[in-house]
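Trainee: I need the structure of the sequence given here:
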Amino acid sequence: MEGFALTEAVYYILLSLEKPLHGYGIMQNTEKLSGGRLHLAAGTLYGALTTLLERHWIEALGSEASSRKKEYKITPLGRQAVRAEMDRLRELLQNGETITKEWEE
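Mentor: Down below sits the predicted model:
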């Protein structure tokens, strides 16, 4: 997992997929989780989903033949990626707080 800084979009996509969702549901959930700050366009979403599938961080679930909606779910590797990103962000925050603490004096 080392060496991969996640984009905000990928981070929220992975968080969204604890329960299976289709593309439109992912778009809605990422917007909700980000407090409305993140609006994913379809091209951005499906490009990210392709990359996440290639990395085995998500899996596509079987869909009914009559439905065009493909659902996706996070994998154990995807969960590891989220945890690694959270650790990276915590370190960034701690380093920033250590340095900027002196600025307030």
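Trainee: from now on I want contacts and neighbour counts done on CA atoms only, so please keep to that.
Mentor: OK.
Trainee: okay, and residue 72 sits in which element?
Mentor: Applying DSSP states H and E as the criterion places residue 72 in strand 71-74.
Trainee: for the helix ranked longest in the chain, buried residues please.
Mentor: What stands out as the longest helix in the chain, according to DSSP state H, is helix 76-101. The neighbour-count check on helix 76-101 (16 or more other Cα atoms under 10 Å) flags 78, 79, 81, 82, 84, 85, 88 as buried.
Trainee: then stretch 56-70?
Mentor: Applying 16+ other Cα under 10 Å to stretch 56-70 flags 57, 58, 59, 60 as buried.
Trainee: one more, for comparison:
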Amino acid sequence: MAREQFQTLTEPMYYILLSLMEECCGVDIMEKVETISAGRVKVGPGTLYAMLSKFEENHIIVKTAEIGRRKSYVITDLGKEMVEKEYKRLRIMAEDGERYFRKKDLI
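Mentor: Purely as a prediction, here's the structure:
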């Protein structure tokens, strides 16, 4: 089911999962997304916590700790597989675009 629902990842989804290659909590995830994307992508709390819930339900991430309201998560093997698949898909798309634009002398 997770594979169908997450056939391709949105930018926020992709960066959230990248952030979770190391265990961290929600606030840290938001900061890491902004850092990894060089400030291009920002994730607000509403989006983040909705995604974390969906990812957890689909075994893409796992909660590792809960202290008060602070919850920490880390990506699972399934999540890593999804990020790698998305990375490869994006690279192929970029390479296809580069070939096309070079052929048309647009870049």
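Trainee: between the buried residues of helix 76-101 of the first structure, which sits nearest residue 32 of the first structure?
Mentor: residue 82 (17.9 Å; Cα to Cα).
Trainee: need the buried residues of stretch 56-70 of the first structure in a markdown table with secondary structure and distance to residue 105 of the first structure, can you?
Mentor: A markdown table is the format used below for those (DSSP: H, G, I helix; E, B strand; the rest coil; distance: Cα to Cα, whole Å):
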| residue | secondary structure | distance to residue 105 of the first structure |
| --- | --- | --- |
| 57 | coil | 44 |
| 58 | strand | 46 |
| 59 | strand | 50 |
| 60 | strand | 52 |
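Trainee: can you report how many residues lie near the aligned residue in the second structure for residue 46 of the first structure?
Mentor: Using TM-score structural alignment, the equivalent of residue 46 of the first structure in the second structure is residue 49. Residue 49 of the second structure has 13 neighbouring residues, counting by other Cα atoms under 10 Å.
Trainee: what's the closest non-adjacent residue to residue 49 of the second structure?
Mentor: Excluding the flanking residues, the one nearest residue 49 of the second structure by Cα to Cα, 6 or more residues apart in numbering is residue 26, at 7.6 Å.
Trainee: great, nothing more from me.
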